[in-house]
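[1] Just to be clear, the model below is a prediction. Sequence and coordinates:
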Amino acid sequence: MSLRNRAVIVGVGESDIGKLPHMSGLGLNAQAARRAIADAGIKHTEIDGLLTAYSFTEPYFMLGSVLAEYLGLTPRFGGSMVVGGASPAVMLHHAAMAVETGQADVVLVCAGENRASGISRDAAVSALAAVGHPYFEAPYGIGIPSLYALVAQAYMHKYGTKREEMAAVAVNTRNHALKHPNAHMKKPITIDDVLESKPISDPLNMLDCCLISDAGGAFVVTTPERAADMSGKPVYLAGIGELHTHEHLTSAPSLTDYGAEHTARIAYDMAGLGPQDMDLAMLYDCFSIVPIIELEELGLAPRGEGGAFFAEGHAAVGGKLPVNTHGGMLSHAHAGAVGGLMDIVEAVRQLRGEAGERQVAGAEAAVVHNEGGILSSHCTMVFTSEAR
């Protein structure tokens, strides 16, 4: 089923971001949701669908139902999605199908948690260890940074990606975060800062790794027809595609080729657009190697040239194709599934012309990619400012 122009995002919101010990994970979701609902120009009673992700800091099994209860909603379509970092994009896919088929009229999508202040470092490491295979990975003490470090080593070997090019990804996102009023990180960094930061897992250093934030994000999905009655400016979902290739890295079909190329093809074909038509890209950036891989798999740079694209400044606002204009998970915010959700929020703001100092001039089309696990689950979205 083609969803081209059959669903729009009509409201976006993000919570306060940083280390916020006075706020719970549910509170962060509620703050973001309230802002998204206000941005859409509707009452919360108009929402009849609710999707959320998962939380390491909230002790709830039925998180979607708990959040509905917390927000005072009684949705006829709802649940929680657990596809790692790809959850926000997959939730959008489900929300779009729901409004297109009449399962719901207005769907609120939320994610976020108080991961910086609501859980200890040891508890976080223990929770994240669940990503490793219980028999073939976890017993050897491998963690998520080490798994992505294996990916980085393999990619550098095959395609010649340089360590300095990965550092340029972190610098690019930090420069953009400096222009975002709500970004977690506000201190400028250089290539040398990244290369000289604390080693985590070779070749990744501290500044190659995503943040740990308290943060929540939300967006409102409906049909173009329903959006006509709302004050929020709609942004159109032109294309979307998802693919789930594996869960554990030991079962990945490749250490250098992943599912983004496939999901991008689905999304581009549905939208009737190609990579050459994109004005900006929001790429999942849990570690500095990941946007380089995604840039290439999404057809935005030739294989082996994604790193140079960042190093040469083409991903900056004002460059050939601005990437992660809000600062991404490396500098804007990361709290579980909220990292990828913020990519969607930023794309909407850019296509509405609401990004202020970081605005991409004339932005009309954006590609957004979320990935979950260790490059396991993929979902690519194409958004446009008008129906095409």
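    That came through fine.
[2] CA atoms for contacts and neighbours, from now on please.
    Will do.
[3] so how far is residue 16 from residue 68?
    Separation of residue 68 from residue 16 (Cα to Cα, to the nearest Å): 21 Å.
[4] scratch that, residue 48
    Applying Cα to Cα, the value for residue 48 to residue 16 is 26 Å.
[5] try residue 106
    Counting by Cα to Cα, the gap from residue 106 to residue 16 is 24 Å.
[6] Of the two, which one has the most company?
    Taking other Cα atoms under 10 Å, residue 106 and residue 16 do not tie; residue 106 has more neighbours (28 against 18).
[7] Strands of the protein, residue ranges please.
    For the chain, strands defined by DSSP state E occupy the ranges 8-14, 49-52, 77-80, 106-114, 199-201, 204-205, 214-222, 235-244, 280-283, 365-372, 377-384.
[8] Check it against this one:
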Amino acid sequence: MSDATEKAAIVGVYEHPSRRAPQKHPFALQMECVTAALDDAGLALSDVDGLCVASSDWAEGGGVTSVTEFAEYAGITPTYFNSTDVGGCSYIVHAGQAAAAIAAGLAEVVVISYASAPRWWPLTTPSFDPFVLPAGPGQFELPYGPTIIATYGLFAQRHMHVYGTTPEQLAQVAVTFRAHAANNPDARFRDPISVDDVLASPMIASPLHKLDCCVVTDGGGAIVMTSRERARDCRKRPVHITGFGSAIARTGVSQIPKDLTTPAKISGAKAFADAGIAHDSIDVAEIYDAFTITPMLALEDLGFCGKGESGAFVEAGHLGIGGRLPTNTDGGGLSSNHPGKRGIFAMIEGVRQLRGEGPGVQVEDARTALVHGLGGTFCAAATAILAV
């Protein structure tokens, strides 16, 4: 365990229950989450001296200086702040870096918060895909229409071609996470689905069907971190970040490795080395699932199965309760919520599982959780190992 992870703890979390919040500014959603997470920790806004926010994307309400905008909105003056934005895993990155800041004495109470309202926000239609700019390297890919969903479709198609993965195996991911969402009162979709239902849903970007794709919701969440010493006086049992790793790789679709290796291979190895534990010590996992192919690639690069073996791993039922690696216990982005950068919700659910507060399904006596997220089209990755 590194000095940073040894000295920091998560003491408060909150996920907004709304999946549709018409006419509510994202900062208002975010403020509700911050207040509730601080209450969960038994702390006040006046205790906060660190703030991590990355709300400059569409539907998130902020601009390029979103961390200062939200600090003003919240009425706080943090002396430690972080607005690193690498897409969906940004808030896992924030948690790892906040642990280092707390260990270094740069802050004592850090709030990590996020909210977005893509279901109604009036500024949600960019003239081009934000990941492929019409200048610089992006200009060479833009004519081929590499939207987010099309790019993930390419990943899935390649995985099927190289490793023999089947549409049924992809569909099993969605079926499993929907089963976990069934008991989550806040999940966007709770009705059970079958593999046949997934395959019968409309094709969006071959081979990905509608039910292979994440839901689109409004929502938000917040995490409160502090020192181990102060955590002893907080309201809830602290959850410790015992391992952390992050990495960035390529951006362009044309630069994707032929074997589909993602930066999770680096971030996961660093997190496990930092925590000093083996894969079979993980009781529960929360893995980013923007599409069904997303967690499958993560399972391989994180080392839970060999390259190209995630289809068989999923098909064997290992992601469900009772499996080797119960995953996305709240329903994940495929069934519960996905306002945009879903990494913060993976962190929140990891904490809830270790507290015994899982709103969907609860893994009994869970003591160690792996949280993993990606950014963009597997351009960045962050992995955290949590423990009580």
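    Perfect, thanks for sending it. No experiment lies behind these values; they were computed from the predicted model shown.
[9] ok so, going back, out of the strands of structure 1, which is closest to residue 352 of structure 1?
    Of all the strands of structure 1, strand 235-244 sits nearest to residue 352 of structure 1, with 7.3 Å by Cα to Cα.
[10] Next, the buried residues of that closest one.
    By 16 or more other Cα atoms under 10 Å, the buried positions in strand 235-244 of structure 1 come out as 235-244.
[11] Now do the same contact list for residue 12 of structure 1.
    35-37, 39-40, 217-220, 345, 348 (Cα atoms under 8 Å, 6 or more residues apart in numbering).
[12] If you rank the residues you listed by neighbours, which is first?
    Neighbour max across those (other Cα under 10 Å) = residue 217, 34 neighbours.
[13] Around the nearest residue to that residue once chain neighbours are set aside, count how many other residues there are.
    Nearest residue to residue 217 of structure 1, sequence neighbours excluded (Cα to Cα, 6 or more residues apart in numbering): residue 14, at 4.2 Å. Using other Cα under 10 Å, residue 14 of structure 1 is surrounded by 28 other residues.
[14] Please determine how far residue 14 of structure 1 is located from residue 106 of structure 1.
    18 Å.
[15] so where do the helices sit in the stretch 1-150 of structure 2?
    Counting by DSSP state H, counting those that start in this stretch, the stretch 1-150 of structure 2 has helices at residues 3-6, 26-41, 66-74, 90-103, 148-163.
[16] Let me have the ones you listed in CSV, extended by distance to residue 261 of structure 2.
    Listed next are the helices of the stretch 1-150 of structure 2 as CSV, based on distance: least, Cα to Cα, whole Å:
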stretch, distance to residue 261 of structure 2
helix 3-6, 27
helix 26-41, 34
helix 66-74, 32
helix 90-103, 20
helix 148-163, 10
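[17] now, of the ones you listed, which is deepest in the fold?
    helix 90-103 (a mean of 25; mean count of other Cα atoms under 10 Å).
[18] Identify all contacting residues around that one.
    3-5, 7-9, 52, 54, 80, 82, 84, 107-110, 112-113, 225-227, 241, 244-246, 341, 343-344, 347, 372-373, 375, 382-384.
[19] Quick one: buried ones out of these?
    Buried, going by 16+ other Cα under 10 Å: 4-5, 7-9, 52, 54, 80, 82, 84, 107-110, 112-113, 225-227, 241, 244-246, 341, 343-344, 347, 372-373, 375, 382-384, out of the contacts of helix 90-103 of structure 2.
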